[in-house]
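S.K.: kindly generate the corresponding structure for this input.
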Amino acid sequence: MSERKLIISQNINDSLLSKIKEIIPDWTIIVGSAPSIWESHVADAEIIAGWKKEMNEIINAKQANLKWLQTWSAGVNSLPLKRLQSNNVQITSANGVHAYPISETIFALMLGLTRKIHTYVRQQLNQTWHHASMNQEIHEKTVGIIGVGNIGLETAKIAKAFGMTVLGLRNSGQAEEYVDEMYTPADLHTILPKCDYVIVTLPLTPKTKGLFGKKEFQSMKSSAFFINIGRGAIVEENELIEALEEKQIAGAGLDVFEIEPLPQKSPLWEMENVIITPHTSGSTEYYNKRVIEDIFVPNLNSYLNGKVPSINLLDFEKGY
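M.R.: As a prediction, this is how the structure comes out:
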């Protein structure tokens, strides 16, 4: 029988690795983030957990043995999806591991903007004691969650602790607990004028690229805050900058950008009504544990039993 091989292109601890070895004791398992560790094994790996851009050049239709790819991120837009689909590679994402840390970041941004924490931090650096026209609060306001998945649901749950009205948007329009009103993408411009906070938690797909631009920002309240932790390309960044400069919206909390790292010349850096985080909203001490224990191990058991890994299985047509 030919050697069966798994690549985990991440640095994981021995405890997590042991859980995997117990399931596939006869497999060769390659572990480590450095390309020098796994690059000579990519072409004949049956399973890869954690995609790296360097793998693009190694895997092709003629030589790849890859049957299943488990990504280490929720987003799949950076993958060579057409090639992987043509090779009949099953893809599962890390969607779901981010619900706690990203919902925490969302509320950190919402509260920071509302209570002007970012303004006070700047004043602290200059030893300035000034009220800065503090007058807003988050309680009993309306929040619109554009993309109600795991992150959106956890965000809605937290919003209820603040007595907020929660409006949600998802493709199916299916109702969810903690969401007062659910809409479909066709209703985007119905939601926006109602919201004090607009939170984007969408994946990047051909349908969501450039979804937020001048028209959408003009539809929002001038007192509303815009939060994006989805993907930068969902927003027309120049049009967001224009909306902020012209006070069409009150401010923005941004974790993702069209170009990352955000170029130093971007006006966003200097805007007093913007909080920037460097695409870290999903970072957490429990990340690897959740990917392996909650997603990869159950999917691995299914795969070994001849079943399709079902947790977070990518729909190539939808792009998520």
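S.K.: every contact and neighbour count from this point should use C-alpha atoms.
M.R.: OK.
S.K.: what's the single longest helix in this protein?
M.R.: Using DSSP state H, we find that the single longest helix of the chain is helix 99-114.
S.K.: list the helices and strands that helix packs on?
M.R.: If you count contacts as 3 or more Cα pairs under 8 Å, 6 or more residues apart in numbering; DSSP states H and E, helix 99-114 packs onto helix 150-161, strand 225-228, strand 251-254, strand 274-276.
S.K.: which is the succeeding secondary structure element to the first one?
M.R.: Right, the one you point to is helix 150-161. Next helix or strand after helix 150-161 toward the C-terminus (DSSP states H and E): strand 165-169.
S.K.: give the buried residues for that following strand.
M.R.: 165, 166, 167, 168, 169 (16 or more other Cα atoms under 10 Å).
S.K.: present the helices and strands packed on helix 99-114 as TSV; the columns should include mean neighbour count and distance to residue 201.
M.R.: Shown next, in TSV, are the helices and strands packed on helix 99-114 (neighbours: other Cα atoms under 10 Å; distance: least, Cα to Cα, whole Å):
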stretch	mean neighbour count	distance to residue 201
helix 150-161	20	7
strand 225-228	24	7
strand 251-254	26	11
strand 274-276	21	16
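S.K.: I'd like these as a markdown table, with distance to residue 67 appended.
M.R.: Below are the helices and strands packed on helix 99-114 laid out as a markdown table (distance: least, Cα to Cα, whole Å):
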| stretch | distance to residue 67 |
| --- | --- |
| helix 150-161 | 27 |
| strand 225-228 | 34 |
| strand 251-254 | 36 |
| strand 274-276 | 39 |
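S.K.: ok, which of those comes nearest residue 301?
M.R.: Smallest distance to residue 301 across these (Cα to Cα): 23.2 Å, for helix 150-161.
S.K.: residues contacting that closest one, please?
M.R.: Here helix 150-161 makes contact (Cα atoms under 8 Å, 6 or more residues apart in numbering) with 95-96, 98-100, 102-103, 106-107, 143, 145-146, 165-166, 176-179, 201.
S.K.: ok, now stretch 86-94?
M.R.: Against stretch 86-94 from outside (Cα under 8 Å, 6+ apart): 61, 66-76, 291, 295, 308-314.
S.K.: what subset of these is buried?
M.R.: Those of the contacts of stretch 86-94 that meet the buried threshold are 66-76, 291, 295, 308-314, by 16+ other Cα under 10 Å.
S.K.: how near is residue 232 to residue 25?
M.R.: In this view, residue 232 and residue 25 are 41 Å apart by Cα to Cα, to the nearest Å.
S.K.: burial count for residue 261?
M.R.: Using other Cα atoms under 10 Å, residue 261 has 10 other residues around it.
S.K.: please name the nearest non-neighbouring residue to it.
M.R.: residue 278 (7.3 Å; Cα to Cα, 6 or more residues apart in numbering).
S.K.: residues in contact with stretch 104-122?
M.R.: By Cα under 8 Å, 6+ apart, the surrounding residues in contact with stretch 104-122 are 132, 134-138, 155, 197, 199, 225, 227, 229, 251-253, 272-275, 281.
S.K.: and this one, please, so the two structures can be compared:
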Amino acid sequence: MTPTLVVTLKADAARRAVIESTIGSTARVIYLADVLPKERSAVLAQASVLLAYNSAEDLQPGEAALLGSVRLIQFITAGVDYIPLADLPVGVPVASNGGAYAEPMAEHALAMALAALKRLFVEHAKLAAGTFDQFRGNRMLAGSVCGILGFGGIGVATARLMRGLGVRVHAINRGGTTTEPVDWIGRNSDLDQLLSSSDILILSLPLTPATKGLLAKRELALMKRDAILINLARGEILDETALFAHLRATPEFTACIDAWWTEPVRHGRFAMDHAFTSLPNVIASPHNSASVVGWRDVALRRAVENARCALEGGEPRHLVPPSDRMM
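M.R.: So this is what the prediction gives:
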């Protein structure tokens, strides 16, 4: 019997073309938006794999309970911390779209690092005020140590760019091993060593109960005074008040913030408890590191490929264990 992929996310013609070309003859594709209201329950109950954006938005009340026998619920977003996974049937495998936007986000990290090292925004502001500070020194990227906390898709893509520019790569992942060429690899228990050795620290790990508030006053104090901290992950991994205080007390330290504590997609609004953008040692972007023209289809294809793996009886990647679920 041909398995069924039920697509609950909004899919225009372009998205449908990506989904169907990637699935091929592996499964029958049904778009929930095309299904009559009286037939939704039957369609969901027979789903082999579900492809979703946010189950809390895609599904109507009570429909999640119909998914108890699906092989996989595949989300198209890399981060699923804001999706109420606890509402899904117990034991159903759930996968994020890990690494879907790795390459664009790696470029964003590189751009932020270079902007900080070369003092681009600081000197731009001084020029605008009439100060031509030609002989104030800036720093080289080559020869520095880039610490990567969270060595998954984003971390690996960033490391590949950094190595090509002569950067030494230190990294942490759960297992403490990697097939990627790095200068040092550690486990989560080695965090202090990573913090103290890094000239540039990149956060590219998921938000989980274990990583929420992972970096606070003590951890920031372990970092070099002139370190550059780049957060591509989630604001909540950092203690917001501690970071603001550290930036004010340590003007040599730079924070490059792409991921914020309160954001429109996850919280319905943007807000800061502290005036980060008023500080000269902050480089800010509106969590747009993944918003590259044309990449939406690449990311969708990667999610569908993982769904196809499950449909074919394989072991899908980027499974989210219960211990990592935030909601």
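S.K.: contacting residues for residue 258 of structure 1?
M.R.: Applying Cα under 8 Å, 6+ apart to residue 258 of structure 1 gives the contacts 231, 232, 233, 235, 237.
S.K.: ok, now which ones touch the aligned partner of residue 181 of structure 1 in structure 2?
M.R.: In structure 2, residue 181 of structure 1 lines up with residue 184, judged by TM-score structural alignment. Shown in contact with residue 184 of structure 2 (Cα under 8 Å, 6+ apart): 169, 170, 171.
S.K.: quick check: the first one vs residue 156 of structure 2, distance?
M.R.: Distance of residue 169 of structure 2 to residue 156 of structure 2, given as Cα to Cα: 10 Å.
S.K.: before we move on, what about the second one?
M.R.: Computed with Cα to Cα, the distance linking residue 170 of structure 2 and residue 156 of structure 2 is 11 Å.
S.K.: quick one: the helix or strand residue 21 of structure 1 falls within to chain centroid distance?
M.R.: Assessed by DSSP H and E, residue 21 of structure 1 sits inside helix 14-23. Put simply, helix 14-23 of structure 1 sits 27 Å off its chain's centre (Cα atoms, centre = their mean, to the nearest Å).
S.K.: which residues are contacting that helix?
M.R.: Residues from elsewhere that reach helix 14-23 of structure 1 (Cα under 8 Å, 6+ apart): 27, 289, 292, 293, 297, 301.
S.K.: okay, now the last one: neighbour count?
M.R.: The one in question is residue 301 of structure 1. Residue 301 of structure 1: 16 neighbours (other Cα under 10 Å).
S.K.: so it, which state does it fall into?
M.R.: helix (DSSP: H, G, I helix; E, B strand; the rest coil).
S.K.: whichever of the contacts of helix 150-161 of structure 1 end up buried, select them in PyMOL.
M.R.: To isolate the buried subset of these in PyMOL, counting by 16+ other Cα under 10 Å, use the following:
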select buried, resi 95+96+98+99+100+102+103+106+107+143+145+146+165+166+178+179+201
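S.K.: trace residue 300 of structure 1 over to structure 2, please.
M.R.: With TM-score structural alignment as the criterion, residue 300 of structure 1 pairs with residue 308.
S.K.: ugh, typo on my part, it should be residue 238 of structure 1
M.R.: Under the alignment (TM-score structural alignment), residue 238 of structure 1 pairs with residue 241 in structure 2.
S.K.: what of residue 131 of structure 1?
M.R.: Per TM-score structural alignment, residue 131 of structure 1 is aligned with residue 133.
S.K.: residue 90 of structure 1 matches what in structure 2?
M.R.: Aligning on TM-score structural alignment places residue 90 of structure 1 opposite residue 93 in structure 2.
S.K.: okay, now the closest residue to the match of residue 238 of structure 1 other than its chain neighbours: neighbour count?
M.R.: By the measure of Cα to Cα, 6+ apart, the closest residue to residue 241 of structure 2 outside its immediate chain neighbours is residue 274, 7.3 Å from it. Residue 274 of structure 2 sits with 12 neighbouring residues when counted by other Cα under 10 Å.
S.K.: how about residue 274 of structure 2, what's its match in structure 1?
M.R.: Taking TM-score structural alignment, the alignment pairs residue 274 of structure 2 with residue 266 from structure 1.
S.K.: any idea how far its match is from residue 276 of structure 1?
M.R.: 12 Å.
S.K.: repeat that for residue 14 of structure 1.
M.R.: 35 Å.
S.K.: go on, residue 293 of structure 1?
M.R.: 31 Å.
S.K.: could you do residue 199 of structure 1 as well?
M.R.: 15 Å.
S.K.: name the nearest residue to the match of residue 300 of structure 1, sequence neighbours excluded.
M.R.: residue 23 (6.1 Å).
S.K.: which residues of structure 1 fall in strands?
M.R.: Per DSSP state E, structure 1 carries strands over the ranges 5-8, 28-31, 47-49, 68-70, 90-92, 142-146, 165-169, 181-183, 197-200, 225-228, 251-254, 274-276.
S.K.: quick one, which of the ones you listed is nearest to residue 320 of structure 1?
M.R.: Short answer: strand 90-92, nearest of the strands of structure 1 by Cα to Cα, at 9.3 Å.
S.K.: and that closest one against structure 2, how far off on average?
M.R.: Taking mean Cα distance after the TM-score superposition for structure 1, the mean distance separating strand 90-92 of structure 1 from the aligned residues in structure 2 is 2.0 Å.
S.K.: return the residue of structure 2 aligned against the residue nearest to residue 261 of structure 1.
M.R.: Residue 278 of structure 1 maps onto residue 286 in structure 2, by TM-score structural alignment.
S.K.: contacting residues around that match?
M.R.: Contacts of residue 286 of structure 2 by Cα under 8 Å, 6+ apart are 258, 259, 260.
S.K.: can you do 10 Å?
M.R.: 257, 258, 259, 260, 263, 264, 270 (Cα atoms under 10 Å, 6 or more residues apart in numbering).
S.K.: give me the number of residues near the residue nearest to the fifth one when sequence neighbours are not counted?
M.R.: The one in question is residue 263 of structure 2. Spatial nearest neighbour of residue 263 of structure 2, excluding adjacent residues (Cα to Cα, 6+ apart): residue 270 at 4.5 Å. Close neighbours of residue 270 of structure 2, defined as other Cα under 10 Å, add up to 13.
S.K.: cheers, nothing more for now.
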